[in-house]
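**Student:** Sequence first, then the predicted structure, then my questions.
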Amino acid sequence: MNTKMNAAITAVGGYVPQTILDNATLEKMVDTSDEWIITRTGIKERRILEPGKATSDMAAFAIQNLLENSGVDPEEIEVLILATSTPDTILSPTAPLACVKAGLKNAWGFDLNAACSGFLYALSVAASLVESGRHKKVLLVGADKMSAIVNYEDRNTCVLFGDGAGAVLLEPAQDGTGVLDTVYKSDGSGIQFLSVPAGGSAEGTGQQTLDEKRHYVQQDGRTVFKNAINGMTTASNELLQKLSLTTETIDWVVPHQANLRIIDSVGQNLGIPKQKIKVNIERYGNTTAATLPLCLWDFHNDFKPGDKILLTAFGAGFTWGSTCVVWGDLRNNN
């Protein structure tokens, strides 16, 4: 009897910059307060990448952390998928550069942009490469230098975002662990509510766009808030129904870390107790494609083989969805 080949997460890694931007510092930069930020978002501090460093550097650091923890030879890595909304440059993909910086001499790589859902979408792509039998070691990294596209004069957005990177290694498994199934959605009309308007092919760079600061994140927070709660809730319920699972059979929920009130609302809608929901937003803020893998990195010692983990995210585009993973044994030494 043949057992289905799954793609299992066998190692995790992460990186956050040393520089901390806390709420007290933001109080001196814009008209806001620590109490307001914590009450509205749940964020106490976020990490900011040092000048001269880019998304590729954070990705490489996260990869190196994973390789050091797991003992995997970097030359064994075959593919790198980099989920990011903040590539080093517009034309050249960042993944091949991250391969060079991390010493992945035999890997080919490419970028995938689905905003805050990027890691989730890329997880399905990476899993497919393993499940097909074409590749045995696929690295997936979520990394974003959000400080590069945040306007630190806009109090509505600058309090939300931080920089960071998380990495997972996917390998074949036939023991029932790995990625079980997914439900992904998108709605292109959402671009009007959350985007960086200028700098792409629709609206290039010019003095007017620079003066109007249209190269920074612009968001209709109320609309995004409502859609995020509804999107993650409905996608998760659809996935559980698809897998004939109930919320009681889910051991952990790892949600996108955009806003603590969104996380709490999704948990309440799903009927999942807070102690099952992993949250680190208070330390990192919204690191976009990095939030999910950073949670897996932060909390991997809490996950036991056989645990069912529900991952869910919502991002610009709009993009959203949910994935269910059965946790396996990690190669990680710590």
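**Tutor:** Received, thanks.
**Student:** CA atoms for contacts and neighbours, from now on please.
**Tutor:** OK.
**Student:** what sits up against the biggest helix by length in the chain?
**Tutor:** Of all the segments of type helix in the chain, defined by DSSP state H, the longest one is helix 221-242. Outside of helix 221-242, the residues within contact range by CA atoms under 8 Å, 6 or more residues apart in numbering are 181-185, 193-194, 246-247, 262-263, 265-266, 269-270, 310, 312-315, 320-324.
**Student:** Buried by neighbour count, from those residues: which ones?
**Tutor:** The neighbour-count criterion (16 or more other CA atoms under 10 Å) marks 182-184, 193-194, 247, 262-263, 265-266, 270, 310, 312-315, 320-324 among the contacts of helix 221-242 as buried.
**Student:** Tell me which of the residues you listed fall in strands.
**Tutor:** Using DSSP state E, the members of the buried ones among the contacts of helix 221-242 that fall within strands are 182-184, 194, 310, 312-315, 320-324.
**Student:** Return the member of the residues you listed nearest to S147.
**Tutor:** Lowest distance from S147 to those (CA to CA) belongs to L194, with 16.1 Å.
**Student:** Hmm, that closest one is touching A316, no?
**Tutor:** Yes - contact status for L194 versus A316: in contact at 5.5 Å, counting by CA atoms under 8 Å.
**Student:** Touching stretch 95-109 from outside, list them.
**Tutor:** For stretch 95-109, contacts defined as CA under 8 Å, 6+ apart pick out 56-57, 59-61, 63-64, 74-82, 110-111.
**Student:** Let's see that with 10 Å instead.
**Tutor:** Contacts of stretch 95-109 with the rest of the structure, by CA atoms under 10 Å, 6 or more residues apart in numbering, involve 55-65, 67, 73-84, 87-88, 93-94, 110-112, 137-141.
**Student:** Could I get the buried residue list for that stretch?
**Tutor:** The neighbour-count check on stretch 95-109 (16+ other CA under 10 Å) flags 95-99, 101-104, 107, 109 as buried.
**Student:** Below is an additional structure, to be compared with the one above:
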Amino acid sequence: MSSAAVLCGVGAYLPPRLVTNDDLALRMDTSDEWIRSRTGIGRRHFADPGTATSDLAVEAGARALKSAGRDGADAVVVATMTPDHPCPATAPTVASRLGLTGATAFDVSAVCSGFVYALATAAGLIATGVARSVLVIGAEVNSTVLNPDDRSTSVIFGDGAGAVLLRAGTDDEYGALGPFDLGSDGTGAEHIMIAAGGSRGRGSGAEPAPGDQYMAMHGQEVFRHAVLRMSASARHVLAQAGWGVPDLDRVVSHQANQRIINQLADDLGLPRDRAVGNIARVGNTGAASIPIALADACSRGELNEGDRVLLTAFGGGLTWGSTLLRWPRVDGV
């Protein structure tokens, strides 16, 4: 036995405002059939004006703590590409609002791979003794960076937050995370980008071009890279763990697009019904998608104690990552 980060709580929060495909069709050239056939999405949640990423993160974090039967954690790691502010990080605000003032708190930015990156970072905090417990939150208010007239992005993304609590334990316990695989390829950075707002644009001295404040995405390239990178990363952690693809009971991948989820299962040679998916009801929630899907699947009874589960993600950067665990006895909140 060796030390490990063990998942012991899970929770999620979705803002109450529902936006259906028919709602979007009222303001842009699209339809319910067009969106469903290309993405598998039927609706998503958007935060009301004035609601920030930290607001969603606090709700999800509190639910994960409740799920674990705990009232605190030594550290808070928030994965997001839509922080409350460029400076400071969002995590200290979240920690303070959860009553965890003094806890280690920082953000991780790896776009839709952010939650897996944050899990690996939290596992490192536990392994090095910096923390005995870490609250890991993925949270996004994607609606604030979407061009309302761009159907290539506005029909895909939604808002929400998901969280897990990790505690120090041993690698033979259900819930123990690992091994991990993380990777990146910056030559594909332009495939998912918000061009304005950073030092590259501000340092040029030029005014941002119209639309540069919104997310732009090259859908076909993202599809190709997402399946390729997640499949390779998944196989890498399976080989490290000595598991075969048939050993997997569930795959919880980043909820990017239903076609990507299906193609990943096909690529791995896994029955599609083993892939957990809630994208039809919540859309693509970025770094929040995996923990939201975990909480949803847990509450629906789709994850059973002892199940062998693969978590895998792909996002802007380009970035990707995977890890494994045996599902513990835990209730989603």
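**Tutor:** That came in fine, so what should we check first? Just so you know, these numbers come straight off a predicted model, no measurement behind them.
**Student:** Drop the TM-score for these two in here.
**Tutor:** The TM-score (TM-score structural alignment, normalised by the length of structure 2) is 0.95; 328 aligned residues with a CA RMSD of 1.6 Å.
**Student:** so where is the longest helix of structure 1 in structure 2?
**Tutor:** Under TM-score structural alignment, helix 221-242 of structure 1 corresponds to residues 219-240 of structure 2.
**Student:** what's the mean deviation for that stretch versus structure 1?
**Tutor:** After superposition onto structure 1, the average distance of stretch 219-240 of structure 2 to its aligned residues comes to 1.1 Å, using mean CA distance after the TM-score superposition for structure 1.
**Student:** A173 of structure 1 -> structure 2?
**Tutor:** Aligned by TM-score structural alignment, A173 of structure 1 pairs with G169 of structure 2.
**Student:** hang on, the earlier thing: okay, and which of the buried residues of stretch 95-109 of structure 1 map to strands?
**Tutor:** G109.
**Student:** list the contacts for T10 of structure 1?
**Tutor:** With the criterion set at CA under 10 Å, 6+ apart, T10 of structure 1 makes contact with 70, 137, 168-173, 178, 327-332.
**Student:** I'd assumed it was in a helix, is it?
**Tutor:** No - counting by DSSP: H, G, I helix; E, B strand; the rest coil, T10 of structure 1 falls outside a helix, being strand.
**Student:** Just the strands from the stretch 1-150 of structure 2, written as ranges.
**Tutor:** Taking DSSP state E, counting those that start in this stretch as the test, the strands found in the stretch 1-150 of structure 2 are 3-13, 18-20, 43-45, 75-79, 104-108, 133-140.
**Student:** Indicate which one of those is closest to A280 of structure 2.
**Tutor:** With respect to A280 of structure 2, and counting by CA to CA, the nearest of those is strand 43-45 at 6.4 Å.
**Student:** Show me how far that closest one is from its chain's centre.
**Tutor:** Relative to the chain's own centre, strand 43-45 of structure 2 is displaced by 16 Å; criterion: CA atoms, centre = their mean, to the nearest Å.
**Student:** Could you give the residue range in structure 1 aligned to that strand?
**Tutor:** Across structure 1, the stretch matching strand 43-45 of structure 2 (TM-score structural alignment) is residues 45-47.
**Student:** Stretch 18-28 of structure 2 now?
**Tutor:** With TM-score structural alignment as the criterion, stretch 18-28 of structure 2 aligns to 20-30.
**Student:** go on, stretch 254-274 of structure 2?
**Tutor:** For stretch 254-274 of structure 2, the aligned range in structure 1 is residues 256-276, judged by TM-score structural alignment.
**Student:** Pull out the buried residues from the matching stretch.
**Tutor:** Neighbour-count burial for stretch 256-276 of structure 1 [16+ other CA under 10 Å]: 256-260, 262-267, 270, 272.
**Student:** Please name the nearest non-neighbouring residue to the residue nearest the centre of structure 2.
**Tutor:** Closest residue to the average C-alpha location of structure 2: A287 at 2.7 Å, with CA atoms, centre = their mean. With sequence-adjacent residues excluded and distances taken as CA to CA, 6 or more residues apart in numbering, A287 of structure 2 is closest to C112, at 4.4 Å.
**Student:** need the contact list for that neighbour.
**Tutor:** C112 of structure 2 sits next to 79-81, 138, 140, 254-256, 284-290, 313-321 when contact means CA under 10 Å, 6+ apart.
**Student:** Tell me which of the residues you listed persist in structure 1.
**Tutor:** Checked against structure 1 using both residues aligned by TM-score structural alignment, their matches' CA atoms under 10 Å, the contacts of C112 of structure 2 keep these contacts: 79-81, 138, 140, 254-256, 284-290, 313-320.
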